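Trainee: Show me the folded form of this:
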Amino acid sequence: MTQWDAATLQIVWQRLISVADEMAAVLLRTAFSSVVRESNDLACAVLTARGDLLVEYGRSVPVFTGTVAGTVRAMVAELGEHNLRPGDVIATNSPRYGNTHLPDLTAATPVFRDGRIVAYVASICHLSDIGGTSEGAFAQDAFEEGFCLPPVKLVEAGVPNALVRRILAANVRVPAQVLGDVDALIAANALGERRVTALLDSDAGLDLDEAAAHICDATERAVRASIAEIPDGHYAASIDLDGFEEPKTIVVSVEVHGDSMTVDYEGTSRQSTFGINSASPTFGYTRYGLACLLAPELPNNEGALRPIAIRVPEGSLLNPRTNAAVSANFPAHAIPSVLSRALADVLPDRVSAAAGTPFWVVGIRGEKETGPFASLLCFNGGQGAARGQAGYATLSTPSNVSNTPVEIVESQAPVLVESKSIVRGSGGEGAWRGGDGQEVALVSRHDAPLDVIFLTERIEHAAPGLAGGGDGAPGVLRVDGGDVAEPKGRIRWAPGSRILMRTPGGGGYGAR
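Mentor: Coordinates of the predicted model:
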């Protein structure tokens, strides 16, 4: 029996975090896709035997660790816990089971001890391609967006599922890259399973359920104490976004009552016809936004959500009906900003102005002599400023996806990076300035037209400042000098043609 004093709790907690960190190191080193290796579009976590989040890799994309527990629980419910065996790896990319969108694949491995499941390790990464429109926002239902894999066993009792691999490979443009990423997820989980087993072997008295209870209870107490410091009341805000077929607005109201809180998105725009809707990312980014405001110093786990109720109207942009297109769920990235706006008066030292972008995505696809290729490139706008902190230039917020390096851009696709520079002064003015965006010029060096998909935000609606700070500069997207008519759309990129991107600046904080 473990004696749970503060030192013991901290040691066990940090050892579990190190498991997730080591899993991520494996995933980063073995993934085939540049969006994983270079842009950090991944997450790793250890979950309890019930599928509750226990610890996460510290640089995980926040939305993933906000959704992974629900996805793992849904997969286990679908497949049946009694059907799981040592050596199994289960996976899905389906939003119906709480996954973010089709390009992201969630894989989980049960950890067995004495014949029973004592934990799960899970990892998520963004695949290079998933068929269909893949990254495109212009699909009008889930069936257009790509290949949907319901919960399956990727590996069964240590043996890879050859049929699942054949079906997946037959539905994507770059099967070698996609299967390479699948194998990277499997490898990360295998290491996680070994590390959890070794932790238990090193301490015969350690009960993971007991450890999880202490860890999550500590987080819950800290979050409740933080909420209790906020005066009871109703706090509301809204934020405008470019949308697709029409502008969209996210509306939030926060009710604080004692040491608990209710977050309600009633009034948010109706769901889109196109793929900018958000399902599970709504909950993931609500969780992350509140973690930053309430207990930013604590590692994330299930205890953080116990004092918080989240309500999202069905049929809205943030909770679309089943089979709605969700691949380009950029609106969810604005949730932490709107939560900051709502709580700015009561948490002035913790809120921040809106970011210029989560990140802009350019998907480039085509054919070379060696076969088809698909490349995803990420370019960030400026971070929003906060009290005492100017926003950083070209830093993705709230998603921590990194800019794609020039060398990777040019090695992944027949593209020349003609120029790349920070747009000085594009961050919003204020006592603390918003972060600047960047300007990137790309020239096609292919001998045939390329298929290019854009995912952008804040071209029509700049990132708003906070507490008297100024708005950031809006983004610009041009091809051969002309504005792109649909900046969340698709073009045929002619040989020698030039794309110019100017990502938005972040909002400033405080009046000068």
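
Trainee: can we go C-alpha only for contacts and neighbour counts from here?
Mentor: Will do.

Trainee: Quick check: end-to-end length of stretch 354-373?
Mentor: Distance between the boundary residues of stretch 354-373 (CA to CA, to the nearest Å) amounts to 35 Å.

Trainee: quick one more, to check against the first:
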Amino acid sequence: MVDRYRLETVQAYMQHIQDNAEEAVRQAITVLQDGDFTYEMDDGNQIQVSVKIKDHSAIVDFTGTSPQQLSNLNAPLAICKAVVLYVFRTLVQDDIPLNAGCLKPLEIIVPEGCLLNPQYPAAVVAGNVETSQAIANALYGALGVLAASQGTMNNFTFGNEQYQYYETICGGSGAGATFDGTDAVQTHMTNSRLTDPEVLEWRFPVLVDMFAIRAGSGGQGKHSGGNGVIRRIRFREAMTAAILSGHRRIQPFGLAGGQAGKTGRNWVERSNGTIVEVSGKAEVQMLPGDVFVIETPGGGGFGEG
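Mentor: Sure, this is the predicted structure:
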């Protein structure tokens, strides 16, 4: 491109793309109002965010968010900024490429040492997959434009010395002022696809007993939240299974009078019929014939029904 158009032209168009993105975000900001939101997580920590609109710009302030934790739910500052970028990009109706120009109208304040800007040696492995989802929901709540989606990736892993497998499981998306949420969909900070059951059962000693929409799990409202799913995996060999999930205690919120979505639930059905409840974040030893059951959360509703 440089050989054909010259360096100055290429650099100019790179700047044009960013300038266009900046202007698109500024236009989207003009229809927003100030807002704030407190988002409680299952472990009792909270994400506090306020959004103040001024002169086609926005100040996004996370002051009041819980301090960094000894757990691994801390989210690096880069993750927090990426979520802010994502949320404001979704508010732009124009078809623009995602780029740094989208951030120019935004001032992001994240106190050092908090859950979203931890200091070394904070553990952060779950901050990317779980806390990022919470940040997105909190921002949409502060802006008042979208009820909570399932707010978790439902990270499910299993394996032994021979096999290792990892998947994220879809759930319900939140409703908005003019639309219902969607059933059984990956939302916000994940876009991963699920392995086909035929491939999963061919390559691993497991059976997919059920993968179905969890009817009635979305929050009701003028516009209803999407439903989560039910996923049952039956093990044919002894393995270690682990689940990293959220919204097992706190329901995904509704907005403007809409009802909250149902919480998720995890449990193991042993081959002898015994039911073992499993927390949102746990590791379980699975034996042949055992079934790991995951019910994912529904999305929140929007408006009084």
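
Trainee: Superposed, what's their TM-score?
Mentor: After superposition, the two chains reach a TM-score (TM-score structural alignment, normalised by the length of the second structure) of 0.91; 296 aligned residues with a CA RMSD of 1.9 Å.

Trainee: okay, stretch 298-305 of the first structure sits on what stretch of the second structure?
Mentor: The alignment of stretch 298-305 of the first structure onto the second structure (TM-score structural alignment) spans residues 96-103.

Trainee: mind listing what's buried in that stretch?
Mentor: Across stretch 96-103 of the second structure, burial judged by 16 or more other CA atoms under 10 Å covers 101-103.

Trainee: TSV for those, including distance to Asp209 of the second structure?
Mentor: As requested, these are exported to TSV (distance: CA to CA, whole Å):
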residue	distance to Asp209 of the second structure
Gly101	47
Cys102	44
Leu103	45
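
Trainee: what residue of the first structure matches up with Ala136 of the second structure?
Mentor: Across the two structures, Ala136 of the second structure finds its equivalent in Pro336 of the first structure, going by TM-score structural alignment.

Trainee: Where does stretch 249-256 of the first structure end up in the second structure?
Mentor: Against the second structure, stretch 249-256 of the first structure falls on residues 46-53 (TM-score structural alignment).

Trainee: Superposed on the first structure, what's the mean shift for the matching stretch?
Mentor: Mean deviation of stretch 46-53 of the second structure relative to the first structure after superposition (mean CA distance after the TM-score superposition for the first structure): 1.0 Å.

Trainee: which residues does the most centrally placed residue in the second structure contact?
Mentor: Computing the C-alpha centroid of the second structure and ranking residues by CA atoms, centre = their mean puts Gln133 first, at 2.7 Å. Applying CA atoms under 8 Å, 6 or more residues apart in numbering, one finds that Gln133 of the second structure lies in contact with 151-153, 188-189.

Trainee: Would you agree it falls within a helix?
Mentor: Yes. Secondary structure assignment (DSSP: H, G, I helix; E, B strand; the rest coil) places Gln133 of the second structure inside a helix.

Trainee: Next one: it from Asn117 of the second structure, what distance?
Mentor: In this structure, Gln133 of the second structure and Asn117 of the second structure are separated by 16 Å, where distance is defined by CA to CA.

Trainee: For Gly141 of the second structure, identify the helix or strand it belongs to.
Mentor: Per DSSP states H and E, Gly141 of the second structure falls inside helix 132-143.

Trainee: The helix or strand following that helix aligns to what range in the first structure?
Mentor: In the C-terminal direction, the helix or strand that comes right after helix 132-143 of the second structure (DSSP H and E) is strand 155-159. Taking TM-score structural alignment as the measure, the first structure aligns residues 361-365 with strand 155-159 of the second structure.

Trainee: Can you give the contact residues for that stretch?
Mentor: Stretch 361-365 of the first structure is touched from outside by 135, 372-379, 413, 450-456, with contacts defined as CA under 8 Å, 6+ apart.

Trainee: where along the stretch 1-150 of the second structure do the helices fall?
Mentor: 2-5, 7-29, 77-90, 125-126, 132-143 (DSSP state H, counting those that start in this stretch).

Trainee: which of those sits most buried?
Mentor: Among the helices of the stretch 1-150 of the second structure, judged by mean count of other CA atoms under 10 Å, the one packed with the most neighbours on average is helix 132-143 (a mean of 25).

Trainee: Give me the distance between that helix and the centre of its chain.
Mentor: Distance, stretch centre to chain centre, for helix 132-143 of the second structure: 9 Å (CA atoms, centre = their mean, to the nearest Å).

Trainee: Mean per-residue distance, that helix versus the first structure.
Mentor: Counting by mean CA distance after the TM-score superposition for the first structure, helix 132-143 of the second structure comes out at 1.6 Å.

Trainee: and the angle for that helix with helix 77-90?
Mentor: Helix 132-143 of the second structure and helix 77-90 are oriented at 50 degrees to each other (axes from the mean of the first three to the mean of the last three CA atoms, to 10 degrees).

Trainee: Please name the nearest non-neighbouring residue to Ala75 of the second structure.
Mentor: For Ala75 of the second structure, the nearest residue in space outside its immediate sequence neighbours is Gly127; the separation is 3.9 Å by CA to CA, 6 or more residues apart in numbering.

Trainee: give the contact list for that neighbour.
Mentor: If you count contacts by CA under 8 Å, 6+ apart, Gly127 of the second structure has them with 72-76, 79.

Trainee: Return the member of the contacts of Gln133 of the second structure nearest to Gly289 of the second structure.
Mentor: Taking CA to CA as the measure, Met153 is the one of the contacts of Gln133 of the second structure closest to Gly289 of the second structure, at 25.9 Å.
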